[in-house]
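>>> when you get a sec, could you give me coordinates for this:
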Amino acid sequence: MSKCQSDKYCGCHCEEKPCYECEFHETKKCPPKLASDCIVVDSLICSKKIYKVAELSVPVSTLGDIISIGPGGVITPLISLTPDLNGVVSQITVVKDMVINTGYLPANVTILGIETPLQINIPFQQETMCPGVCPEDTVKESPYKIEAKVTQGIEALGVSVANILFKVVLSTNLTVTRPVITKAKNLKVVKDVNEDRCESRDWYG
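Take a look at the predicted model:
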């Protein structure tokens, strides 16, 4: 048998390379067949900008003997607050039509512009009304932004002691979503992934 006659058996061009050389063909996986023409997407339930107020009153005596509160709440020497946004601890609880957020903001106390080892955790809580939200909805918040910082001295009066009020106003964008089943072509909502999420329940589940 000639080389050219062997072409029909080996499928190669005899003038280019011998028939005993292997030829490789790329293999590709076929996409799996879907069992349904529906898909799961996140439906937007609530989106708004909210403000959280972190506030703590600290007795002057806990900050050292060099700090005093004069008439009108004047603090001597001058102190300020340096919040640590990276250390914010936050917990979110979703109930019917409301998102409850609690947590605290760590901060350092600065005296005359000099950072000190004095650290405090400033608690905050916020209730946001979002009609339509239910337990098991997904809540996301954008990175916190500091809108304002307040350091206010409070004079001692009667049996009360002198205090310093630390307050930080934070802002964030709150977004609540819910997974729903939709038709792939026109995204028509078929049903909720969990149709019982909005049913009332007792505190023990």
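>>> could you use CA atoms for every contact and neighbour count after this?
OK.
>>> confirm Lys8 sits in a helix?
Yes. Under DSSP: H, G, I helix; E, B strand; the rest coil, Lys8 sits within a helix.
>>> and for comparison, fold this next one:
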Amino acid sequence: MVKIYIDPGHGGRDSGATGNGLREKDLNLAISLKIREKLNHYQGVTVRLSRIKDRTLSLRQRTNDCVVVNSLVGTKSVQKVAELTLPITAFAGLDVLDDLVAVDVVPNLDEVTQNARIIRDKVVNIGVLPVTITVTIAGVDLPVTLSTSIPFQEHTDFPGACPEDTLQETPLEVEGIFTQPGVPVITGPVVGDLVTGILFKVVLRTNITVTRPVIQDAQGNICDVNPNRCNNIGDAPSFTLPAPENANGGIIPLSNS
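Below you'll find the model as predicted:
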């Protein structure tokens, strides 16, 4: 369904330009009525006019009669899981798993980098979460602290969402932190290059809201500003997202003593 709103300018006490026995308000109304007549011949098209006779309308009355508002497509509470496995050799002095005494992971939400895009019926979110990892090693006087970024991604089903819609997210919150020592990790180009590692997982929580622009008239009826906004156009969309500031994603030793 396509809805068209036509506003014949001037009217009533406001005659607009005059000349040769003609008044602008009359011409505007006559042309608008003729346009409505032509458009009504099409199926799936409805036409409304701000006035259909000679009457005075303020600008506020015209704009209030049909305004663009945001309509809620949906809102969801979403978990995003940041996950990374590091070899135990990343921590200087930790040669065997039995020497691992304790692990502490501190996420830095202030420096998180994330990029979200809407594709049809889905919200895609990709990012990295900076963390500080501290391990206590038997026989080593001081803990070993490393800084790195843990990648995360989340594909959320969002029926009715389209690429032209607007996406909003609440600030991320940490819902849980997990570590699992003893996980094998590949350290070389050969599959057999497996060493013992530690799995780090941080579960994040956010609320995603998707809205779309619609036209709402004085009676509360609404229709899409772009009724074809979800139609597939050509090939699937391709996105190149900006890299985080710490683009190398490497492990940066902060202290080792």
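>>> what about stretch 169-177 of structure 1, how far off from structure 2?
Aligned to structure 2 and superposed, stretch 169-177 of structure 1 gives a mean residue distance of 0.7 Å (mean CA distance after the TM-score superposition for structure 1).
>>> buried residues, that stretch. List them.
Residues of stretch 169-177 of structure 1 classed as buried: 169-172, 174-177 (neighbour count, 16 or more other CA atoms under 10 Å).
>>> quick one: stretch 204-220 of structure 2 to chain centroid distance?
13 Å (CA atoms, centre = their mean, to the nearest Å).
>>> ugh, wrong one, stretch 69-86 of structure 1
30 Å.
>>> repeat that for stretch 31-47 of structure 2.
So, by CA atoms, centre = their mean, the centroid of stretch 31-47 of structure 2 is 37 Å from its chain's centroid.
>>> now stretch 152-163 of structure 1
With CA atoms, centre = their mean, you get 38 Å for stretch 152-163 of structure 1.
>>> what about it, start to end distance?
Start and end residues of stretch 152-163 of structure 1 are separated by 8 Å (CA to CA, to the nearest Å).
>>> list the buried residues of it.
So stretch 152-163 of structure 1, judged by 16+ other CA under 10 Å, has buried residues 152-156, 162-163.
>>> in strands, which of the buried residues of stretch 169-177 of structure 1 appear?
Mapping these onto strands (DSSP state E) picks out 169-172, 174-177.
>>> tell me which of the residues you listed is nearest to Val94 of structure 1?
Val176 (9.8 Å; CA to CA).
>>> isn't the closest one up against Lys48?
No. In this structure, Val176 of structure 1 is not within contact of Lys48 by CA atoms under 8 Å, at 9.3 Å.
>>> to which residue of structure 1 is Thr211 of structure 2 aligned?
Per TM-score structural alignment, the equivalent position to Thr211 of structure 2 in structure 1 is Thr177.
>>> so its match makes contact with Glu136?
No. Using CA under 8 Å as the test, Thr177 of structure 1 is too far from Glu136 to be in contact (9.7 Å).
>>> so what's Pro32 of structure 1 up against?
By CA atoms under 8 Å, 6 or more residues apart in numbering, Pro32 of structure 1 lies in contact with nothing.
>>> the longest helix anywhere in structure 2 maps to which residues in structure 1?
Criterion DSSP state H: the longest helix present in structure 2 is helix 24-39. Aligned by TM-score structural alignment, helix 24-39 of structure 2 corresponds to no residues of structure 1.
>>> next secondary structure after that helix?
The helix or strand immediately downstream of helix 24-39 of structure 2 is strand 45-49, counting by DSSP states H and E.
>>> which parts of the following helix or strand past that next one are buried?
Moving toward the C-terminus from strand 45-49 of structure 2, the next helix or strand (DSSP H and E) is helix 59-65. Within helix 59-65 of structure 2, the residues that count as buried by 16+ other CA under 10 Å are 62, 65.
>>> which stretch of helix or strand covers the alignment partner in structure 2 of Pro123 of structure 1?
Residue pairing (TM-score structural alignment): Pro123 of structure 1 is matched to Pro151 of structure 2. Assessed by DSSP H and E, Pro151 of structure 2 sits inside strand 144-157.
>>> that strand vs structure 1, mean deviation?
Mean for strand 144-157 of structure 2 is 1.5 Å (mean CA distance after the TM-score superposition for structure 1).
>>> so what's the gap between that strand and the chain middle?
That offset, for strand 144-157 of structure 2, works out to 18 Å (CA atoms, centre = their mean).
>>> mind listing what's buried in that strand?
For strand 144-157 of structure 2, by 16+ other CA under 10 Å, it's 144-154, 156.
>>> got those residues as TSV, with distance to Thr46 of structure 2 columns?
Formatted as TSV, the buried residues of strand 144-157 of structure 2 follow (distance: CA to CA, whole Å):
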residue	distance to Thr46 of structure 2
Val144	70
Thr145	66
Leu146	64
Ser147	60
Thr148	58
Ser149	54
Ile150	52
Pro151	49
Phe152	46
Gln153	43
Glu154	40
Thr156	35
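>>> could you say what helices and strands whichever strand or helix holds Thr136 of structure 2 packs with?
Secondary structure assignment for Thr136 of structure 2, by DSSP H and E: strand 122-137. Secondary-structure packing of strand 122-137 of structure 2 (3 or more CA pairs under 8 Å, 6 or more residues apart in numbering; DSSP states H and E): strand 100-107, strand 113-119, strand 144-157.
>>> now those in JSON lines, with distance to Asn228 of structure 2?
Below are those laid out as JSON lines (distance: least, CA to CA, whole Å):
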{"stretch": "strand 100-107", "distance to Asn228 of structure 2": "42"}
{"stretch": "strand 113-119", "distance to Asn228 of structure 2": "14"}
{"stretch": "strand 144-157", "distance to Asn228 of structure 2": "20"}
